[in-house]
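[1] Sequence first, predicted model second:
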Amino acid sequence: MKKNTDLIARIKQVDGARWSQQKTVWHIPDTIENRERFKIESLANSFPSTEGIAHIEKFIQWLSSKRYSPSTIKTYSEALKSFLIFYREKQITEITNEDVIIYNNEFILKNNLSASYQNQIVNAIKLFFRTIQNIKMEVDKIHRPKRGHILPNVLSKEEIKDLLYALNNKKHKAMLCLIYSCGLRCGDLLNLKPENIDSKRGVLIIKSGKGNKDRIAPLSLLIIAMLRDYYKEFKPTKYLFEGQIAGEAYTARSLQNVLKQALEKTKINKPVTLHWLRHSYATHLLEAGTDLRYIQEILGHSSSKTTEIYTHVSTKSIQKIISPFDTL
């Protein structure tokens, strides 16, 4: 059975949405509101028009020729599909900026979808309509949703230590330790190959990261020793971390399960994700006095503004402030 990725994306935004490892499905609380929100649509309305399907295929080919990453191509094409399903009765060349506003109100907001999902839709629509000729759409006037000021989630160094050393399996421990010690994204770790470890220079080479950019991150001596110990036992053939089949990269879902196992062995009662380790790494570097410019380079941020958000969660300066309550 083919997955309905649009429906899954909507479900994941709902409060109380959970992944069932046993049934391998996303599920939400059985409430009247959720039943109303996710009424089963007719089969005919679950797909774009014939014209829309053809344009989506062309859009995917265009993105591929521009060397967008497979994950970006999937995200943009699915976002565009959602938009074109909404306007399946309308010719694509007749779609206007007003239609985008209506879609945002009647679909995005009505279904309580996130601003980040709306932003993906905007990115997809802008790119798509720039490839279509003789349209009524004014691409540069498509507005983006106002971004909320959301702080990154950070664990203390004590919590990080408890989490990383909760596992006895050398592979599992090495993966989580490497994510934290180099500020990696999940995809960064899973794409690593043994040759990306430069122990003589003490750096990790991250190839084709987000935005198809290469970067390097410093490797601690402790991590190098841990990786050598892991390598001797597991002897990976192609990827640094492989699954049960030699030569195949470890999967994102399996890596998430590793984190889940580690959390179950600690007293950390927070909804920790793998990305929390990256946020914690950046924050701890900042608190240790590392220049923001270096942190930006290590994390692979295109803009310094992205890195500056860690100044809002660092406690180094805040802890020096004496509360007036203490002087009463």
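    Structure's in. What do you need? Numbering: from 1, shown residues only.
[2] from here on, contacts and neighbour counts on C-alpha atoms
    OK.
[3] For the stretch 1-150 of the chain, just list every one of the strands.
    Ranges of strands within the stretch 1-150 of the chain are 18-20, 25-27, based on DSSP state E, counting those that start in this stretch.
[4] can you pull the buried residues of the last one?
    What that stands for is strand 25-27. By 16 or more other CA atoms under 10 Å, the buried positions in strand 25-27 come out as His27.
[5] What segments of the protein are helices?
    All helices of the chain, identified by DSSP state H, fall at 5-12, 32-37, 50-65, 70-86, 97-103, 115-130, 157-164, 170-182, 186-190, 221-234, 252-264, 274-287, 292-299, 304-308.
[6] Can you report how many residues neighbour Glu78?
    Residues near Glu78, counting by other CA atoms under 10 Å, number 20.
[7] Distance-wise, check it relative to Lys170.
    Per CA to CA, to the nearest Å, Glu78 is found 38 Å from Lys170.
[8] ok so, going back, mind putting the helices of the chain into CSV with distance to Lys207?
    Shown next, in CSV, are the helices of the chain (distance: least, CA to CA, whole Å):
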stretch, distance to Lys207
helix 5-12, 28
helix 32-37, 42
helix 50-65, 19
helix 70-86, 15
helix 97-103, 37
helix 115-130, 25
helix 157-164, 25
helix 170-182, 14
helix 186-190, 8
helix 221-234, 18
helix 252-264, 18
helix 274-287, 17
helix 292-299, 13
helix 304-308, 20
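[9] For Lys136, find the nearest of the ones you listed.
    Of all the helices of the chain, helix 97-103 sits nearest to Lys136, with 8.0 Å by CA to CA.
[10] residues touching the nearest residue in space to Ser303 that is not next to it in sequence, list them.
    With CA to CA, 6 or more residues apart in numbering as the criterion, Ser303 has its nearest non-adjacent residue at 7.8 Å, and that residue is Gln296. Neighbour list for Gln296: 302-304, 307 [criterion: CA atoms under 8 Å, 6 or more residues apart in numbering].
[11] Take this one as well and set it beside the first:
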Amino acid sequence: MLPEIEGFKKWLRRRAPKASTPIHYSSDLALFFTWLGKPPGDVWVQDIDAFIEHSLVQGHAFATINRRLAALRSFYHFLTVEADDAPKNPVLPKRHFIHLGLRLPRDIQDPDLEKLFAVIRGPRDRAMFLLMLRCGLRVGEVRNLSLKDLYLDPSFGSLPRLWLHGKGGSQRVAYLSSQPLAALEVWLQIPPRVRDEAVFLNRFGRRLTVTGIQKRLMNYCREAGLWVTCHQLRHTFGRHLTEARVAITSIQRLLGHARLRTTEIYLHISDAQVQADYDTAMQEIARRLPLNGDEA
């Protein structure tokens, strides 16, 4: 790996020690410079154009391409911070970033959830994936969960809760309903092989990685004959809250969204009022204009 990338990775880690951004950005940069075969000082705007074309031909998702462009732009910003004679930033937002339209969250249908959880029998894994489905935890928040973050015996009138270290190093609180609380308590009753602050350990007695958690879900999906992701469990939590007519501001807090606009997209996939209005309208339209072709 280039020494400039190593320096950039350390710089990101100092700014956000708990974030996964240093890992992803350094990987994206290594991929780009390996493909290009040039040092950072010789990269031009046209090289970024060519990289975007290459990525599109390879079939990469627009969001993936934009993340790699963000990594490159952040990397060159870092170089200007470190040196007065740093190369000019070759990534131009208006020229290079791909505009993304509104993308609706992909949730999991309830019958598929039943199939999935029917094969998740281990107490550790059942607790992990119920925290995503019933509390809306991100996979990184599950991975970062430590024993000191658990508040399972609250004062009278309060719910059990988790103190989460989330996206971008931010912190938030997640409440525990009876189902994930019971699953978590079952897991915590099993004595660990080693003393560790992490709630979820691998077979070597170390904190599970994000990749390790994702692989566990992949194995269960294969057994259940379906394909879902960890983040889809979180999306399904959002849908379930919407269907239960929870206030949108409460859903925002429960999902840990910084902007209400991010939360509002869940109304597009399951808005009870819109569904009721549509059903009423279609019944009235069908009564006035039945279009009974079979009777003609």
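    Noted; the coordinates are in hand. Just so we're clear, the structure is a prediction, and the values are computed from it rather than from any experiment.
[12] So after superposing, what's the score?
    Remark: TM-score between the superposed chains equals 0.78 [TM-score structural alignment, normalised by the length of the second structure]; 272 aligned residues with a CA RMSD of 2.9 Å.
[13] about what we covered before: show me what the residue nearest to Ser303 of the first structure aligns to in the second structure.
    Matched by TM-score structural alignment, Gln296 of the first structure corresponds to Gln252 in the second structure.
[14] about what we covered before: could the strands of the stretch 1-150 of the first structure go into JSON lines alongside distance to Ala124 of the first structure?
    Shown next, in JSON lines, are the strands of the stretch 1-150 of the first structure (distance: least, CA to CA, whole Å):
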{"stretch": "strand 18-20", "distance to Ala124 of the first structure": "27"}
{"stretch": "strand 25-27", "distance to Ala124 of the first structure": "25"}
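[15] And the ones you listed: which comes nearest Ile142 of the first structure?
    Nearest to Ile142 of the first structure, of all the strands of the stretch 1-150 of the first structure, is strand 25-27, at 32.2 Å by CA to CA.
[16] quick check: the closest one aligns to which part of the second structure?
    Under TM-score structural alignment, there's no match for strand 25-27 of the first structure.
[17] Report all helices and strands that that strand contacts.
    If you count contacts as 3 or more CA pairs under 8 Å, 6 or more residues apart in numbering; DSSP states H and E, strand 25-27 of the first structure packs onto helix 5-12, strand 18-20.
[18] From the contacts of Gln296 of the first structure, list the buried ones, please.
    The buried subset of the contacts of Gln296 of the first structure (16+ other CA under 10 Å) comprises Thr307.
[19] ok, now which ones touch Arg206 of the second structure?
    Counted by CA under 8 Å, 6+ apart, Arg206 of the second structure has contacts 196, 198.
[20] any idea how far it lies from Arg126 of the second structure?
    With CA to CA as the criterion, Arg206 of the second structure and Arg126 of the second structure are 18 Å apart.
[21] where's stretch 264-284 of the second structure relative to the chain centroid, distance-wise?
    27 Å (CA atoms, centre = their mean, to the nearest Å).
[22] The alignment partner in the first structure of Glu243 of the second structure: what's its closest spatial neighbour, skipping adjacent residues?
    Using TM-score structural alignment, the equivalent of Glu243 of the second structure in the first structure is Glu287. Excluding the flanking residues, the one nearest Glu287 of the first structure by CA to CA, 6+ apart is Lys316, at 5.5 Å.
[23] so what corresponds to that neighbour in the second structure?
    Aligned by TM-score structural alignment, Lys316 of the first structure pairs with Ala272 of the second structure.
[24] which ones are touching Val246 of the second structure?
    Counting by CA under 8 Å, 6+ apart, Val246 of the second structure has no contacts.
[25] and Met132 of the second structure, what does it touch?
    By CA under 8 Å, 6+ apart, the contact set of Met132 of the second structure is 138-139, 142, 230-231, 233-234, 237.
[26] can we see that at 6 Å?
    Listed by CA atoms under 6 Å, 6 or more residues apart in numbering, the contact set of Met132 of the second structure reads 233-234.
[27] Residue in the first structure paired with it?
    Checking TM-score structural alignment: Met132 of the second structure goes with Ile179.
[28] How about Phe32 of the second structure?
    Matched to the first structure by TM-score structural alignment, Phe32 of the second structure sits across from Phe83.
[29] Next one: its match from Ile60 of the first structure, what distance?
    Applying CA to CA, the value for Phe83 of the first structure to Ile60 of the first structure is 15 Å.
[30] Who has more neighbours out of these two?
    The residue with more neighbours, out of Phe83 of the first structure and Ile60, is Phe83; 22 against 18, by other CA under 10 Å.
[31] any idea how far the more buried one lies from Glu98 of the first structure?
    Look at Phe83 of the first structure and Glu98 of the first structure: by CA to CA, they are 13 Å apart.
[32] again with Ile223 of the first structure
    Between Ile223 of the first structure and Glu98 of the first structure the computed distance is 54 Å (CA to CA).
[33] the more surrounded of these two?
    More crowded of Ile223 of the first structure and Glu98, by other CA under 10 Å: Ile223, with 17 against 11.
[34] For the more buried one, which non-adjacent residue is closest in space?
    Leu178 (7.0 Å).
[35] count of neighbours near the one you found?
    Neighbours of Leu178 of the first structure using other CA under 10 Å come to 21.
[36] again, but for Lys157 of the first structure
    12.
[37] Setting the sequence-adjacent residues aside, check what's closest to it.
    Closest to Lys157 of the first structure by CA to CA, 6+ apart is His284, at 7.6 Å.
[38] And the one you found, how far from Tyr310 of the first structure?
    The spacing between His284 of the first structure and Tyr310 of the first structure, counted by CA to CA, is 9 Å.
[39] Comparing those two, which shows the higher neighbour count?
    More crowded of His284 of the first structure and Tyr310, by other CA under 10 Å: Tyr310, with 24 against 21.
[40] and the gap between the more buried one and Ile150 of the first structure?
    Separation of Tyr310 of the first structure from Ile150 of the first structure (CA to CA): 11 Å.
[41] repeat for Asn169 of the first structure
    35 Å.
[42] Neighbour count for the two, which is higher?
    More crowded of Asn169 of the first structure and Ile150, by other CA under 10 Å: Asn169, with 11 against 7.
[43] What lines up with the more buried one in the second structure?
    Matched to the second structure by TM-score structural alignment, Asn169 of the first structure sits across from Gly122.
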